[in-house]
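Visitor: what's the 3D shape of this:
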Amino acid sequence: MRWLVLFFGGVLVAPFEVNAPDKHLLALRGHSAVLGCEFTPDLNLSNLVVTWQREEDSQVVHSFYYQQDQLERQSPEYHSRTSLFVTELHKGNASIRIAAVSWKDAGRYLCIVSNTKGTGRASMEVTYGALYSEPRLSIHLNSSALTVEFETEGFPKPEVIWVDEHDQTLSCPLELLKHTEDGLYLIKSRYEVKKQVVNVTFTLKNHLLNQNIHRPVTFSYDENIKSNPGTATVVVLSLVCIVLLIGVIWLTLVRRKKLGSTGATNHNHQCNT
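Guide: Modelled structure (predicted):
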């Protein structure tokens, strides 16, 4: 912080100043965000007034005066979510912590401070971001083609890329739906293939949060299954039946072995007597 020093009657006086160290803040969904604000301190806090509010609509985020929080006019969206660093106020720290950040917290904020030395304000902008969840894979098979699809949620809108085994970019449709309730984008992206061997990589990039997700998909399938999807079910049921049959045979052999062992023990005991 730079100070402009004034000279009055042989006394050095620093002008009152309010400053936001970071003009832009990236807030992560569900985490706490600290909006920084500094002011020219005064050891006497009895006249200190600190007000945080939204710049676009002037709704009150947090208020402090008479040496305590005054939250009667606080916007309901911030109830039980804001706090000042009260023990740091005498040092000129009027920063505020906002807990459980959501998409509604994005926007411009004003830090307004006044004390016996003067009144001032500083503004800053909060940007909201949410990491994309682990992509959910689904595979759909019909008579004409096979479709590989990934689905995930996050914010903001990402860059989605599909590449084949030769690192060639593939053209794939991207379905984008915004959830207004939680402020997340629901992403559905799919790749359709008519070959029996699938070897592709799904890549999602959230540039705001430097998040990169790479998910390779490699498998092959029988052409008979594609022409008759019911075949897959029959194959699975047949395998299950075989496994059950092997289990029954194994249990029968074990039981016979135990019975034979018991009989032999009884015979030896009778001979010894």
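
Visitor: going forward, measure contacts between C-alpha atoms and count neighbours the same way
Guide: Noted.

Visitor: tally of neighbours for residue 95?
Guide: 21 (other C-alpha atoms under 10 Å).

Visitor: residue ranges for the helices of this protein, please.
Guide: 223-227, 230-272 (DSSP state H).

Visitor: list the buried residues in stretch 146-154.
Guide: 146, 148, 149, 150, 151, 152, 153, 154 (16 or more other C-alpha atoms under 10 Å).

Visitor: ok, now stretch 198-215?
Guide: Buried, per 16+ other C-alpha under 10 Å, within stretch 198-215: 198, 200, 201, 202, 203, 204, 205, 206, 208, 209.

Visitor: just stretch 63-73 next, same as before
Guide: Taking 16+ other C-alpha under 10 Å as the criterion, stretch 63-73 shows 63, 64, 69, 71 as buried.

Visitor: now, which of these lie within strands?
Guide: Judged by DSSP state E, the buried residues of stretch 63-73 include 63, 64, 69 as members of strands.

Visitor: shouldn't the second one be in contact with residue 52?
Guide: It refers to residue 64. No - here residue 64 does not reach residue 52: they are 9.0 Å apart, not a contact under C-alpha atoms under 8 Å.

Visitor: before we compare anything, build this one as well:
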Amino acid sequence: RRRVWNGCLLSVVYCFFTVIGPRDPVTAILGQETVLPCHLSPRMSAANMEVRWFRSEFLTVVHLYHDGKDQYEEQVPEYQGRTELLKAGLTDGNVHLKLLNIRRSDEGQYLCFVQDDTFYAEAVLELWVAGLGSAPLISVEGHQDGGIQMVCRSAGWYPEPKVLWKDFNGRHLPSLSETTSRGDNNLFETETALIITEHSNQNLSCCIRNTVLNQEKESVVYIADSFFPRVNPWMVALSVILVVLFGFIGLTVYLFKMKGKYQRETYANVTLDPDTAHPQLVLSEVRKSVRWGDTRQDLPNNPERFDSWACVLGCEGFTLGRHCWEVEVGDGGSWAVGVARESVRRKAWISLSPEGGIWGVQRRLGGQFWALTSPETPLPQSRVPSRIQVCLDCGQGQVTFIDASDEAPIFTFPPGSIPGERIRPWLWVESPGEMVENRTEKSYRKISLAGEPAGGSKMGRDKITGRGRGQREWSSHGG
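Guide: Predicted coordinates:
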């Protein structure tokens, strides 16, 4: 009985083994092949064992050997046709894996897993992938700063290489500029520039090194004296004069074109949309002016109409370009001028702020002057204008308010404030009856846009009277 027990014990000990891989990372070159070494210790045959090579997940099979043959149907697609288990060493416990046509994605950890009927073990090894790019191409780009600009280019490197300019004695030369990017194959491309002068380094080389492989590629060039510029002082003076002259001509032409473009593109002919006007507001026949009416009109309650705030929108909507128009508000009164997005809320209470889809400036009771930001921004009461120019820049997403009398800026909503939807001119008219120094000031405020007849409309008090305590006008002019 003792002999039988000892025999079983020896048999169990023999079944235990260790899987051993390399201590240092294995380095492979892109497009070539490499072997991932792995073996059993103590040495024993692995011909009848399962050998599984995989990445981070057990089922991410790089290669599987089982039941004495390769199980290619278990491989993940990116390794199909690119692996080979070296079976010549299986009987000696070697389970090396050959990996063909190395790719960048092959870089990383691999697990070598071996299992028999009673025991299994595994080892982890690291694969580094490196690529040697093309030989450096040195080109002459032209004259710069009294010398010659040289550019060195190369592609197909991995990881990012180190680039050096060197003179004939091997001393490093500082680069003028250096850029590195990834190409379509996700490998690194590099470009570096250098300026050489006639009396500096005419013999130079461009050296690109792969720090993983510790290998480099180098190109050498020699620049003859005839390539360096010879400048006549009279030519320099003539060149400066010509540059200044052509610059002045170009600037004049540019300013002339910009003036014409500004006049053509920025001024908008704004008319008012009666379908959006609050029932208390009365529009002129040509829809160029609006005032607060004595009674609330019986108008259709269509979805476009404001029914709570005394607002009206312009018919025109803008999505592109820069557009300006002028609004005359006169002195005193309560009013607001600006722009609104197409989807601004028309019914019930609305927020007069960018969150509510409105960007504008407002004068309130008592002469308070505000920019309708969130929260509101107080503006100097001494700067309350009688004529306001509204400039909408759809490309920048901003609107600017300018005092039309002296072109002084009033307020600008920053770029990106206005969304990319259709934007329309917007006006708000307060009801008459404002307390000024304990006196009630009655005002019938009116907006007259470009094209309004000089005598105003035929609606009684709608006559344009300019300024004063009687009637108050707003006019918007497209230049």
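
Visitor: what would you report as the TM-score here?
Guide: For this chain pair, the superposition-based TM-score is 0.70 by TM-score structural alignment, normalised by the length of the first structure; 219 aligned residues with a C-alpha RMSD of 2.9 Å.

Visitor: turn the ones in strands among the buried residues of stretch 63-73 of the first structure into TSV, including distance to residue 18 of the first structure.
Guide: Listed next are those as TSV, based on distance: C-alpha to C-alpha, whole Å:
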residue	distance to residue 18 of the first structure
63	16
64	16
69	20
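
Visitor: so which of these comes closest to residue 141 of the first structure?
Guide: residue 63 (59.2 Å; C-alpha to C-alpha).

Visitor: residue in the second structure matching residue 158 of the first structure?
Guide: For residue 158 of the first structure, the aligned position in the second structure is residue 161, judged by TM-score structural alignment.

Visitor: show me the contacts for its match.
Guide: 188, 208, 209, 210, 211 (C-alpha atoms under 8 Å, 6 or more residues apart in numbering).

Visitor: for residue 104 of the first structure, same thing?
Guide: residue 183.

Visitor: how close does it get to residue 129 of the first structure?
Guide: Distance, residue 104 of the first structure to residue 129 of the first structure, by C-alpha to C-alpha, to the nearest Å: 11 Å.

Visitor: same deal with residue 220 of the first structure?
Guide: Relative to residue 129 of the first structure, and taking C-alpha to C-alpha, residue 220 of the first structure is found at 38 Å.

Visitor: neighbour count winner among these two?
Guide: Shown here are residue 220 of the first structure and residue 129; by other C-alpha under 10 Å, residue 129 has more neighbours (24 against 10).

Visitor: tell me where the stretch 201-350 of the second structure has strands.
Guide: 203-210, 215-222, 281-283, 290-292, 311-313, 322-328, 335-341 (DSSP state E, counting those that start in this stretch).

Visitor: so which of those strands gets nearest residue 390 of the second structure?
Guide: strand 322-328 (5.4 Å).

Visitor: what range does the closest one cover in the first structure?
Guide: Under TM-score structural alignment, there's no match for strand 322-328 of the second structure.

Visitor: same thing with stretch 263-273 of the second structure?
Guide: Going by TM-score structural alignment, stretch 263-273 of the second structure sits over no part of the first structure.

Visitor: map residue 83 of the second structure onto the first structure.
Guide: So residue 83 of the second structure corresponds to residue 82, using TM-score structural alignment.

Visitor: re the thing from before, and of the strands of the stretch 201-350 of the second structure, who's closest to residue 436 of the second structure?
Guide: Here strand 335-341 is closest among the strands of the stretch 201-350 of the second structure (C-alpha to C-alpha), at 15.5 Å.
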